[in-house]
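*Asks:* sequence first, predicted model second:
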Amino acid sequence: MKLTNGKSRKSERLIALLAVAIFLFSPPLIIIVDRFSSSSVSWLPLYLFAAWGVVIGLTAWLMEQR
């Protein structure tokens, strides 16, 4: 019984991670970050790299065997 509860909790967390990833890479948020640039320095590549790293890091953390 404990095994199914652990699997359902893990799947719920992965679905929440998917929602966070969709939010981070949504076009309105990317447009906001792209327009935030000042003096011809674009923050978009840094934002995309950091967001992708966060998604990968959270995925690795959630998929760890405990």
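*Replies:* Received the coordinates, thanks.
*Asks:* from now on I want contacts and neighbour counts done on CA atoms only, so please keep to that.
*Replies:* Noted.
*Asks:* so what does the longest helix along the chain touch, helix or strand wise?
*Replies:* The longest helix of the chain (DSSP state H) is helix 2-24. Using 3 or more Cα pairs under 8 Å, 6 or more residues apart in numbering; DSSP states H and E, the elements in contact with helix 2-24 are helix 44-63.
*Asks:* next, the angle from the helix it packs on to helix 2-24.
*Replies:* Helix 44-63 and helix 2-24 are oriented at 180 degrees to each other (axes from the mean of the first three to the mean of the last three Cα atoms, to 10 degrees).
*Asks:* got another one to weigh against that:
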Amino acid sequence: MNTPIRSQRLIALFAAALLLFNFPLLALWDGDLRIFGLPLFPTALFIVWGLLILALAWLAEDAEH
């Protein structure tokens, strides 16, 4: 069932993803910094992408119960 609150949460998640993967915020991670030997930019992209997938999975799982 598609409730209004679920739709609003999905739209908010989409907006957050759009903002996080857009140029102004993406430029914050672009640098020569390394974390545990890994470059910051791809590491940050992968972590943010994974967190968005987890949030989407949580929303989808919450809708089934």
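*Replies:* Yep, that arrived. Since the model is a prediction, treat every value here as computed from it, not as a measurement.
*Asks:* how far away from the center of its chain is the longest helix of the first structure?
*Replies:* 12 Å (Cα atoms, centre = their mean, to the nearest Å).
*Asks:* got the buried residues for it?
*Replies:* R13, L14, L17, A21, L24 (16 or more other Cα atoms under 10 Å).
*Asks:* beyond it, next helix or strand please.
*Replies:* helix 27-35 (DSSP states H and E).
*Asks:* ok, residues contacting that following helix?
*Replies:* Contacts to helix 27-35 of the first structure, defined as Cα atoms under 8 Å, 6 or more residues apart in numbering, come from residues F23, L24, S42, W43, L44, Y47.
*Asks:* what sits against the counterpart of the fourth one in the second structure?
*Replies:* The one in question is W43 of the first structure. In the second structure, the residue paired with W43 of the first structure according to TM-score structural alignment is L40. By Cα under 8 Å, 6+ apart, the contact list for L40 of the second structure reads W29, D30, G31, D32, L33, R34.
*Asks:* dump the residue contacts of the residue most central in space within the second structure.
*Replies:* By Cα atoms, centre = their mean, the mean C-alpha position of the second structure lies nearest to L52, the distance being 3.3 Å. Shown in contact with L52 of the second structure (Cα under 8 Å, 6+ apart): L13, A17.
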